[in-house]
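Asker: Here you go, sequence then predicted model.
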Amino acid sequence: MITAALAFAVAAVIVNVVPGLDTFLVLRTSAAHGRGCGLAAALGIMTGCAVWGLATAAGLTALLTASHVAYTAVRVCGAAYLVWLGARALWGVRRRGEDEAPEPVVAAGRRAAFRAGIGTNLLNPKAGVFYMSLVPQFMPDGAPVFGMTVLFTAIDVAELAVWFWLVSGAAAAMGERLRRPSLRRRLERLSGAAFLGFAADLLVDRP
């Protein structure tokens, strides 16, 4: 059991540090609003991961991938949410003058950051597929499936906590430069394009 847990921990680290939507959201929120908001977004993401992990333990994610309609519904809702975030960022840059900082795509405040984190994670069926596809590969023979899945989920969330702590700290340290409106505008353009790119990737995904 210990060997399986360690093997899963190594695999999860590799997956978690690969740049993706979750890391981008924490990075962007920390740079624009400070480490507190970045960690709030991270908490939302980790809450979503915990929900997906428990759903996997209960066998619900298997139903999600088995049902094309359910998977597509979650995928389209997630893509629509990302399109809204991306369009909001690009529109905010366009409607303001060159000397004005744009309105941030993710509103200031820890509650708003938390909602953005949990929303982007729970509306991404890939998060559920991650647990459903990775967990069985490390399940020891004869081990209780529910208990081991919960353990693997806890390991993954703990690793994410450490990773997001590092990411948010580095991003917040650079956040002072973003007080210049020109740099804020560039960040919002990048955010808008990135969110639209993640939406496109989600739309073309198949279970």
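Answerer: That came in fine, so what should we check first? Given the structure is predicted, the values throughout are model-derived calculations rather than measurements. Numbers count the residues shown, from 1 in each chain.
Asker: C-alpha from now on. contacts and neighbour counts both.
Answerer: Fine.
Asker: what's the neighbour count on residue 72?
Answerer: Counted by other C-alpha atoms under 10 Å, the residues lying close to residue 72 total 19.
Asker: Which helix or strand contains it?
Answerer: In this assignment (DSSP states H and E), residue 72 forms part of helix 68-95.
Asker: What sits closest to the residue nearest the centre of the chain if chain neighbours are left out?
Answerer: Compute the mean C-alpha point of the chain, and by C-alpha atoms, centre = their mean the closest residue is residue 22, 2.5 Å away. Leaving aside its chain neighbours, residue 22 sits nearest to residue 45 (6.9 Å; criterion: C-alpha to C-alpha, 6 or more residues apart in numbering).
Asker: Next: residue 43.
Answerer: Residue 43 sits nearest to residue 114 (C-alpha to C-alpha, 6+ apart), 6.4 Å away.
Asker: where does that neighbour land in three-state SS?
Answerer: Put simply, residue 114 is helix when judged by DSSP: H, G, I helix; E, B strand; the rest coil.
Asker: surely it meets residue 40?
Answerer: Yes - with contact defined as C-alpha atoms under 8 Å, residue 114 counts as touching residue 40 (4.9 Å).
Asker: out of those two, which sits in the more crowded spot?
Answerer: Set residue 114 next to residue 40 and count neighbours by other C-alpha under 10 Å: residue 40 wins out with 24 against 21.
Asker: residues contacting the more buried one?
Answerer: 110-111, 113-114, 117 (C-alpha atoms under 8 Å, 6 or more residues apart in numbering).
Asker: what do you get for residue 102?
Answerer: Counting by C-alpha under 8 Å, 6+ apart, residue 102 has contacts 92-93, 96, 181, 184-185, 188.
Asker: rerun at 10 Å
Answerer: 89-96, 181-182, 184-189 (C-alpha atoms under 10 Å, 6 or more residues apart in numbering).
Asker: I'd like to know which of those residues are buried.
Answerer: By neighbour count, with 16 or more other C-alpha atoms under 10 Å, the contacts of residue 102 hold 89-93, 181, 184-185, 187-189 as buried.
Asker: and the angle for whichever strand or helix holds residue 200 with helix 68-95?
Answerer: Secondary-structure element containing residue 200, defined by DSSP H and E: helix 181-204. Per axes from the mean of the first three to the mean of the last three C-alpha atoms, to 10 degrees, the angle that helix 181-204 makes with helix 68-95 is 160 degrees.
Asker: Tell me which other helices or strands helix 181-204 touches.
Answerer: Here helix 181-204 touches helix 21-33, helix 68-95, going by 3 or more C-alpha pairs under 10 Å, 6 or more residues apart in numbering; DSSP states H and E.
Asker: alright, now check it against this:
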Amino acid sequence: MTGIVNYGAFITAGILLNLTPGVDTLYILTRSCTGGRRVGVASALGISTGILFHLTLVSLGLAAVLASAPSAFFALKCLGVGYLFYLGVKAFRESGSALGDAAGRARPASLLRSWRDGALTNALNPKVALFFLAFLPAFVAPGAESSPVPFLLLGLTFLATSTVWNVLLAVLSGSLLSALNRSPSARLRAVRGSGLVYWLLGLGVLVSRPS
């Protein structure tokens, strides 16, 4: 009825992929260690929002169009690279404020902005759509490829496991902020390091191909 085959194997594979360090893991670790648990969780939920965006494209067949249209793929890639480089520049420009107030505590970041940044960095990354185009069809029953139902159900399952892991990762890594706050210079280096991370993520998107 659902058009799904080997659902148990899909869940297992999805969890293993969630646990494998990747772009999302690096991004969440960076945001959590420099902004704290709340910022990390907001960023993780933003990542999930971006995943949901790509799942919708895949379910509606739009991601296949993106993968087969070099100009559309290039345009989306440029937007993603540009936004990541913007976050990197922003981190360096704001690194002076990373020293915090007189008490040595970091200034709180906007949770809405943290969610937005996570959502945009993922939604503007065409590599996410390509991943789902390659991964999901293996678990769709023959003859059900034209229906959006199996793709949506598989995608939502992956989204659920991914969100749980990313939020847990944000909570655990966010505890490092208190240690950084005890050393303003260490926190300053961490914030500047986050800028480099954003640029490296941008370079990763830049070299992606629609094949």
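Answerer: Here it is on my side, so go on. What you see is a predicted model, and the numbers here were worked out from it, not measured in a lab.
Asker: The longest helix along structure 2 aligns to what range in structure 1?
Answerer: The residue-count maximum for a helix in structure 2 (DSSP state H) belongs to helix 148-174. With TM-score structural alignment applied, helix 148-174 of structure 2 matches the range 146-172 in structure 1.
Asker: so the residue nearest to the centre of structure 1 makes contact with residue 15?
Answerer: No - counting by C-alpha atoms under 10 Å, residue 22 of structure 1 stays clear of residue 15, with 11.7 Å between them.
Asker: For the closest residue to residue 55 of structure 2 other than its chain neighbours, grab the count of nearby residues.
Answerer: Distances taken as C-alpha to C-alpha, 6+ apart place residue 155 nearest to residue 55 of structure 2, at 5.9 Å, with adjacent residues excluded. Neighbour count for residue 155 of structure 2, taken as other C-alpha under 10 Å: 22.
Asker: and what of residue 3 of structure 1?
Answerer: 10.
Asker: Give the full set of residues in contact with it.
Answerer: Neighbouring residues of residue 3 of structure 1 by C-alpha under 10 Å, 6+ apart: 9, 138, 140.
Asker: Identify the residue of structure 2 aligned to residue 22 of structure 1.
Answerer: Under the alignment (TM-score structural alignment), residue 22 of structure 1 maps onto residue 24.
Asker: who touches that match in this structure?
Answerer: Applying C-alpha under 10 Å, 6+ apart, the residues near residue 24 of structure 2 are 18, 30, 43-44, 47-48, 118, 121-122, 162, 166, 201.
Asker: and if you look at residue 124 of structure 2?
Answerer: The contact partners of residue 124 of structure 2, taken as C-alpha under 10 Å, 6+ apart, are 50, 53-54, 75-84, 205.
Asker: next one: residue 99 of structure 1
Answerer: 180-182, 185.
Asker: picking up where we left off before, so where in structure 2 does the helix holding residue 200 of structure 1 end up aligned?
Answerer: Alignment of helix 181-204 of structure 1 against structure 2: residues 184-207, by TM-score structural alignment.
Asker: How far away from the center of its chain is the matching stretch?
Answerer: In terms of C-alpha atoms, centre = their mean, to the nearest Å, the centre of stretch 184-207 of structure 2 is set 15 Å apart from its chain centre.
Asker: go on, stretch 148-167 of structure 2?
Answerer: So, by C-alpha atoms, centre = their mean, the centroid of stretch 148-167 of structure 2 is 14 Å from its chain's centroid.
Asker: Check stretch 129-136 of structure 1 too.
Answerer: With C-alpha atoms, centre = their mean, you get 17 Å for stretch 129-136 of structure 1.
Asker: Assign a three-state SS to the residue with the largest distance to the centre of structure 1, would you?
Answerer: Using C-alpha atoms, centre = their mean, the residue of structure 1 lying farthest from its centre is residue 142. It sits 32.7 Å away. Classification of residue 142 of structure 1 by three-state DSSP places it in coil.
Asker: gap between it and residue 156 of structure 1?
Answerer: 22 Å (C-alpha to C-alpha, to the nearest Å).
Asker: got it, and residue 117 of structure 1?
Answerer: For residue 117 of structure 1, the distance to residue 156 of structure 1 - C-alpha to C-alpha - is 16 Å.
Asker: These two: who's more crowded?
Answerer: Neighbours per residue (other C-alpha under 10 Å) separate residue 117 of structure 1 from residue 156, with residue 117 holding more: 28 against 24.
Asker: Helix or strand: which one has the more buried one?
Answerer: helix 110-122.
Asker: which residues make contact with the helix or strand just after that helix from outside it?
Answerer: Remark: after helix 110-122 of structure 1, the chain's next helix or strand is helix 125-134, criterion DSSP H and E. With C-alpha under 10 Å, 6+ apart as the test, helix 125-134 of structure 1 has contacts from 8, 11-12, 15, 48-49, 51-57, 59-62, 64-65, 70-76, 78, 121-122, 135, 149, 152-153, 156, 202, 205-207.
Asker: Name the residues contacting each of residue 114 and residue 40 of structure 1.
Answerer: Shared contacts of residue 114 of structure 1 and residue 40, counting by C-alpha under 10 Å, 6+ apart, come down to residue 46.
Asker: re the thing from before, format the buried ones among the contacts of residue 102 of structure 1 as a markdown table; extra columns: distance to residue 170 of structure 1.
Answerer: Listed next are those as a markdown table, based on distance: C-alpha to C-alpha, whole Å:
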| residue | distance to residue 170 of structure 1 |
| --- | --- |
| 89 | 23 |
| 90 | 25 |
| 91 | 28 |
| 92 | 26 |
| 93 | 25 |
| 181 | 21 |
| 184 | 17 |
| 185 | 20 |
| 187 | 16 |
| 188 | 19 |
| 189 | 21 |
